[in-house]
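A.B. asks: here's a sequence, model it:
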Amino acid sequence: MALPLHVSDGLGGPAGLLAAFYTAFGVGAVLGSVLARYVGRLPLWPVTTGIVIAFGAFLLPVGLGAPTWAAMAGFAVAGLLWPPYASLSTALFQRSAPRELLPQALAASSAVRVLSVPLGTALGGPLVTALGAQGALAASAVSITVLGLAAAACTARTVRRPKA
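C.D. replies: Sure, this is the predicted structure:
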């Protein structure tokens, strides 16, 4: 919701510029899909939380008003990170949930993912109204990064804690 407004109002760009942003994300996502099979060989928790942190960080140039080429490059790298995250988070559920609870855990995860799109859209309008398109993009990028850092900290505490 914020990106089209940022491109048209903030950058004064034509529809083709918005299409270029989406194309950059899409090209990154295609490459990320190819690379996802190799990422699965790495430790799941650190890589998954690292992806969330990096995703937010690479969206930040868009929200900070970086030059268009830098914002678009960040958007492309964010696209690259998207497919591995989806497969790694599913793998984490499969490896972490007890076998008898796995169907419920995956169903709950799917429900959250399905509800996040309309909820994000509902919250996005007031956020863009309050902060402007660029401010909403910056707030989103910072929020994603902070959540990733919090998840990494929680994961590190859990891994270091000795089992009784």
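
A.B. asks: CA only for contacts and neighbour counts going forward, please
C.D. replies: OK.

A.B. asks: report the secondary structure state of Arg37.
C.D. replies: helix (DSSP: H, G, I helix; E, B strand; the rest coil).

A.B. asks: sequence B follows; please return its structure for comparison with A:
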Amino acid sequence: MTIATPTKTSSLPAPMRRLAAGWTLASAADNFLMFVLLWSAGPQGWSGQQTALLVVAIRLPAVLGGVLGGRAVDRFGPVPMLLLDAVARVFLMGALAISAWNGDLHIWTVLALGAAAGTTAPLSYAAARTLVPRLVEPHLLGKANALLSIGDQLPLLLGAILTGPALGLLGTGPAFLLPLAMLVAVAVIALRMRAAPQYAPVRPDDAGTTGARTWRSARVIGLISLSVAYYFTYGPYETVMPYFVREELGSGLGGYTVIWALFGAAALLTLPLAARLSRHRPGLVNAVGAIAWGALMLPLAFVHDLTAVAIGFAVSGAIWGPYAAIETTALHRWTDPADHGRIFGTQRAVLAIASPLGAAVGALGIDRLSPPAILAISAAGCALAGLAALSIRDLRRSR
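C.D. replies: I've put the predicted structure just below:
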């Protein structure tokens, strides 16, 4: 590693662009895996309880992987941990492809291999976000995080678009070769990142000597807690939408693909706003965004027209788009760079379990409630979480 000399520019350096590409591919592999498994649950004959178990089994190990992996990023460096995750998941995707080559997904095999993949995936998340302030100058931080957040939004679009063709043209087992190829590319990018020059990230004036002070900060706790609630209330949409599309909208895989593709595309279109929005009051911006998202999705749960639901999802995607980049920039500026691996690893751990727990609750609810009722409860919960965040003065007013 070499130390970069600060020069006032408005463009992002090549290593930052490579990092964004690597994170996008790593995230796309993870999203594609979940899309394939959730859509295949019904045809494979899995019950709601089995689907819920699958989601939790794949995401629950992320708690351990995030907490320990974040510390490993601080200890061993972000680039080696990015490489480790890519190589580990290459082998795991290969094992999934071989085990399901004849089209049959055995639930216990999927649980074991999926859990292992879920353990290492947080390494890429923590490593990528730890690298950002080391690859760009401080005035480019918001712009860099907006670029990195393409890896949060584009994979949703890619997963929605690629799931149908991959399953239809390749079959269940060979479809897993697609995320395998993505992760091979991530490994190549990580190898190239080893020689990238780095800046010394700016340390906040109010940072403590250890991460303990960070976790006593109301604005940091409030910001991450808002995301936990946001992801939890979003979770049921993952498992309930297939039922909603089939039973309430009278559509199939094509309609399901269109809905999520529009959501992802709209989120990508609003990402450039993140750099500007993160300069002001990020806690206030994200809290209002959560309220708006929930208020929009609530009436959509009772709409029975595919076109109307697709348009509503596009608008909700536009609201969601800048959220993660704004949060990441705020955490970069509010916390000590020496603890970034731990901060983002822990953040990934709690977010990685929040969404699947919500998804599991949604899957269990299918046996007792209608899809519209579950989605309406989720939307209302998201709006309430945003209102609760607004009550935290330090979060609301911090710039």
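
A.B. asks: overlay the chains and give the TM-score.
C.D. replies: Aligned and superposed, the two chains score 0.82 in TM-score terms (TM-score structural alignment, normalised by the length of structure 1); 160 aligned residues with a Cα RMSD of 2.4 Å.

A.B. asks: list the contacts for Leu115 of structure 1?
C.D. replies: Leu115 of structure 1 makes no contacts at all, as judged by Cα atoms under 8 Å, 6 or more residues apart in numbering.

A.B. asks: helix/strand/coil for whichever residue in structure 2 pairs up with it?
C.D. replies: Alignment note (TM-score structural alignment): Leu115 of structure 1 maps to Ile353 of structure 2. The three-state label given to Ile353 of structure 2 by three-state DSSP is helix.

A.B. asks: roughly how far apart are Ile353 of structure 2 and Pro299 of structure 2?
C.D. replies: Remark: distance between Ile353 of structure 2 and Pro299 of structure 2 (Cα to Cα, to the nearest Å) = 27 Å.

A.B. asks: swap in Phe32 of structure 2?
C.D. replies: Going from Phe32 of structure 2 to Pro299 of structure 2 by Cα to Cα gives 29 Å.

A.B. asks: give me the more crowded residue out of the two.
C.D. replies: Using other Cα atoms under 10 Å as the criterion, Phe32 of structure 2 and Pro299 rank with Phe32 on top: 25 against 16.

A.B. asks: report the secondary structure state of Gly12 of structure 1.
C.D. replies: Secondary structure assignment for Gly12 of structure 1 (three-state DSSP): coil.

A.B. asks: identify the residue of structure 2 aligned to it.
C.D. replies: Gly12 of structure 1 maps onto Gly250 in structure 2, by TM-score structural alignment.

A.B. asks: which ones are touching the residue positioned nearest the centre of structure 1?
C.D. replies: The C-alpha lying nearest the average C-alpha coordinate of structure 1 belongs to Phe55 (Cα atoms, centre = their mean; 4.9 Å). Under the criterion of Cα under 8 Å, 6+ apart, the neighbours of Phe55 of structure 1 are 77-78, 81-82, 141, 144-145.

A.B. asks: got it, and His6 of structure 1?
C.D. replies: Shown here is His6 of structure 1, whose contacts under the criterion Cα under 8 Å, 6+ apart are 133-134.

A.B. asks: which residue lines up with His70 of structure 1 in structure 2?
C.D. replies: Check again: residue 70 of structure 1 is Ala, not His. Ala70 of structure 1 maps onto Ala308 of structure 2 when the alignment is built from TM-score structural alignment.

A.B. asks: and the contacts of Phe55 of structure 1 as JSON lines, adding neighbour count?
C.D. replies: Shown next, in JSON lines, are these (neighbours: other Cα atoms under 10 Å):
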{"residue": "Val77", "neighbour count": "23"}
{"residue": "Ala78", "neighbour count": "25"}
{"residue": "Leu81", "neighbour count": "26"}
{"residue": "Trp82", "neighbour count": "21"}
{"residue": "Ala141", "neighbour count": "23"}
{"residue": "Ile144", "neighbour count": "20"}
{"residue": "Thr145", "neighbour count": "24"}
